[in-house]
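Enquirer: what follows is a protein structure lacking sequence information:
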């Protein structure tokens, strides 16, 4: 319990301007933090400064793990911390779930055009590295975004908006909704950059093929969150009248495809206005932390 409290304090201090109350946050094998609500990766690396030795009679004088002055020690530790930070960032990105079948790394290996765009991201991506010295350590922090012009999504070779929503039978007095909240907290589902929603008959009602490219890149296809009450209040993402539905199951190799009842899909897609809102990626997916 103490570790969880300390971890929360660390995040709160490191990211003071962001509200993390309902954010779905995952800490990976490399101790990198992935915020699937805010669409970013955050990493903090500590590197201890090498010992400063100026006494020629000291047995460690002139050895590789020592330095002759504080400035040299700081510069060396800063270089090492930056190198570690960038390595961890790349490894974290490579292990992100792209969709139901691929991680970023697997897609890079199998798709040449995808690989070219991803490599360009690694070249262009602003490192946003911040460093500070505390006692005998240098601390390097970095934040990599998924969304926006400089975000990861803008560099992925993805076919957006190439299909139309499926047509269902007309229903009397259909209602329009400002967005969609899909509750999958009871499932062992996973967040992905390109999640998909299908009906229990296998029809896609939400995927990269159905959304507007500009909105997907600017805002992400879905905000993954934890609490339904807070999600309902997130008018910036799903407006003031979102449709709430509970997922039947999650499928796909990566468990990132969500199934909902056909009856709900019919209501969701019954009006042109709701379809427009889905095209604008006004979707929240609730997952267990």
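Expert: That came in fine, so what should we check first? What you see is a predicted model; the values in this text were computed from it and never measured. Numbering: from 1, shown residues only.
Enquirer: please count neighbours and contacts with C-alpha atoms only from this point.
Expert: Noted.
Enquirer: and residue 237, what helix or strand is that in?
Expert: Using DSSP states H and E, residue 237 maps to helix 235-238.
Enquirer: now find how far off-centre that helix is within its chain.
Expert: 18 Å (CA atoms, centre = their mean, to the nearest Å).
Enquirer: against that first model, consider the following:
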């Protein structure tokens, strides 16, 4: 029986969800064209990243690696190695998606366990992965670079965000506390702020689809508020960056961002996943006061530096 591409894809998707993240394995193609087997080799280091820092262009990128079976003609061996590399790529994509943090308490794996719809949609995402690079390697193996978008139509966000629990939402943007008394200078500059940058560098902040900014009193400053769900799916609630200076110069926070330093990061509820930055009460009031003047939070002009 001849195994077509759809059958190979379906088979590896079933395998992928059963593999642990520790098994970073290449794929060895079997000599028979109808059989592709997955073998663990701890010497092979899989290449899988999530490019959160690319904003709405963020993506999961993996390098699948495959090896041709011994004693087959070169042309046939390369074809089999390429197929094996694709199977390895599909597996890595599925494993990487499983680990994506949806909110402070939920991963994509959790959603897939709870919902057959999510599981089916994730399989469709993996099956639809794009190949953006491929080549032969000096050791005779074959590498294929595959990608799935994090945001936009047919993206991880399009599967995840409709499942976000209502507990991840805050019903309204609060106002600055009555105890906050801005100076005349603070009142003057507040009108001109174009967004906020929260510098959480060095604190171990992790990326997620639905973060919440808290102050040290537990007040939610920014979260899944009245955010347009379509906007969150296409662009994300926040933009992530690894560079404070670059973010201040060019990011969704605009030309004149209010920059505040996070004190710590935390999870939510019983979670310990550090996806939510925590700022001082004073900085929280500064953000909320500036938002009253400029409406920047409603424009999702928020950047996290991690």
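Expert: The structure has been received and is ready for your questions. Being a predicted model, the structure only gives us computed values, none of them experimental.
Enquirer: after the helix holding residue 237 of the first structure, which helix or strand is next?
Expert: Taking DSSP H and E, what comes next after helix 235-238 of the first structure is strand 242-246.
Enquirer: matching residues in the second structure for that next one?
Expert: Per TM-score structural alignment, the counterpart of strand 242-246 of the first structure in the second structure is residues 257-261.
Enquirer: got it, and stretch 88-95 of the first structure?
Expert: Counting by TM-score structural alignment, stretch 88-95 of the first structure sits on residues 92-99 of the second structure.
Enquirer: can you list the buried residues in the matching stretch?
Expert: Buried residues in stretch 92-99 of the second structure, counting neighbours by 16 or more other CA atoms under 10 Å, are found at 92, 93, 94, 95, 96, 97, 98.
Enquirer: looking at this, the second one is in a helix?
Expert: Spelled out, that is residue 93 of the second structure. Yes: the assignment for residue 93 of the second structure by DSSP: H, G, I helix; E, B strand; the rest coil puts it in a helix.
Enquirer: which ones are touching it?
Expert: Neighbour list for residue 93 of the second structure: 48, 60, 61, 62, 126, 147, 148 [criterion: CA atoms under 8 Å, 6 or more residues apart in numbering].
Enquirer: quick one: which two of these are the most distant?
Expert: Put simply, by CA to CA the two of these set farthest apart are 48 and 126, 13.8 Å from each other.
Enquirer: and those two? Which one has more around it.
Expert: For residue 48 of the second structure versus residue 126, neighbours defined as other CA atoms under 10 Å are more numerous around residue 126 (25 against 20).
Enquirer: who's in contact with that one?
Expert: Residue 126 of the second structure makes contact with 13, 90, 93, 94, 148, according to CA under 8 Å, 6+ apart.
Enquirer: and which of the residues you listed is nearest to residue 114 of the second structure?
Expert: Residue 114 of the second structure lies nearest to residue 94 out of the contacts of residue 126 of the second structure, by CA to CA, at 16.5 Å.
Enquirer: that closest one reaches residue 12, doesn't it?
Expert: No: in this structure, residue 94 of the second structure is not within contact of residue 12 by CA atoms under 8 Å, at 9.3 Å.
Enquirer: the helices in the first structure, which residues?
Expert: For the first structure, applying DSSP state H gives helices covering 2-14, 70-94, 104-110, 112-124, 213-219, 228-232, 235-238, 262-268, 272-279.
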